[in-house]
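Structure here, sequence nowhere to be found:
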């Protein structure tokens, strides 16, 4: 009689544990991808600044 209740309770706890672990994994993946995206944007901004400096040098030489 109580064996069915104990199995149901154990399955419910395993299911709850799986949902909690899944939620933690989801949050960690969002944070990680956000950090990677910020690093990529920083790299792109640095490359754009470098290209702007090159263009300014070329345009200043052409004006002479």
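Yep, it's here. What you see is a predicted model, and the numbers here were worked out from it, not measured in a lab.

alpha carbons only for contacts and neighbour counts from here, please
OK.

Counting neighbours, what do you get for residue 12?
Applying other Cα atoms under 10 Å, we find 12 residues neighbouring residue 12.

any idea how far it lies from residue 22?
For residue 12, the distance to residue 22 (Cα to Cα, to the nearest Å) stands at 15 Å.

Then residue 15?
In terms of Cα to Cα, residue 15 sits 10 Å off from residue 22.

what's the answer for residue 39, then?
Using Cα to Cα, we find residue 39 at a distance of 26 Å from residue 22.

here comes the other one, which I'd like you to weigh against the first:
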């Protein structure tokens, strides 16, 4: 696995997000249902440049959608 950005504080993640991010996988939600456990996450490899450890595509989306808030 390539060198990734340092992890954010554990309190910033739910348990499932933490599993993804700490294993080097993108935890962005792709779809969400009304039942617990129905969240589908991206799971692509994390980008080494992503502050949130998202994949290249989701990291780029976050920077494009709200550049002032990215990384806060």
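Received the coordinates, thanks. Model, not experiment: these values are computed from the prediction.

so what number do they get for TM-score?
Once the chains are laid over each other, their TM-score by TM-score structural alignment, normalised by the length of the first structure reads 0.22; 20 aligned residues with a Cα RMSD of 3.0 Å.

which residues in the first structure form helices?
2-63 (DSSP state H).

What residues of the strand or helix carrying residue 59 of the second structure count as buried?
Using DSSP states H and E, the element containing residue 59 of the second structure is helix 56-65. For helix 56-65 of the second structure, burial by neighbour count (16 or more other Cα atoms under 10 Å) applies to 56, 58, 59, 62.

and the two most separated of those?
Greatest spacing in the buried residues of helix 56-65 of the second structure, by Cα to Cα: 56 and 62 (10.0 Å).

Distance-wise, check residue 12 of the first structure relative to residue 2 of the first structure.
15 Å.

before we move on, what about residue 29 of the first structure?
Relative to residue 2 of the first structure, residue 29 of the first structure is positioned 40 Å away (Cα to Cα).

So for the two, which sits in the more crowded spot?
residue 29 (12 against 7).

where's the more buried one relative to residue 42 of the first structure, distance?
20 Å.

do the same with residue 24 of the first structure
27 Å.

and if you look at residue 11 of the first structure?
47 Å.

Same question for residue 16 of the first structure.
39 Å.

ditto for residue 12 of the first structure
Taken as Cα to Cα, the span from residue 12 of the first structure to residue 42 of the first structure is 45 Å.
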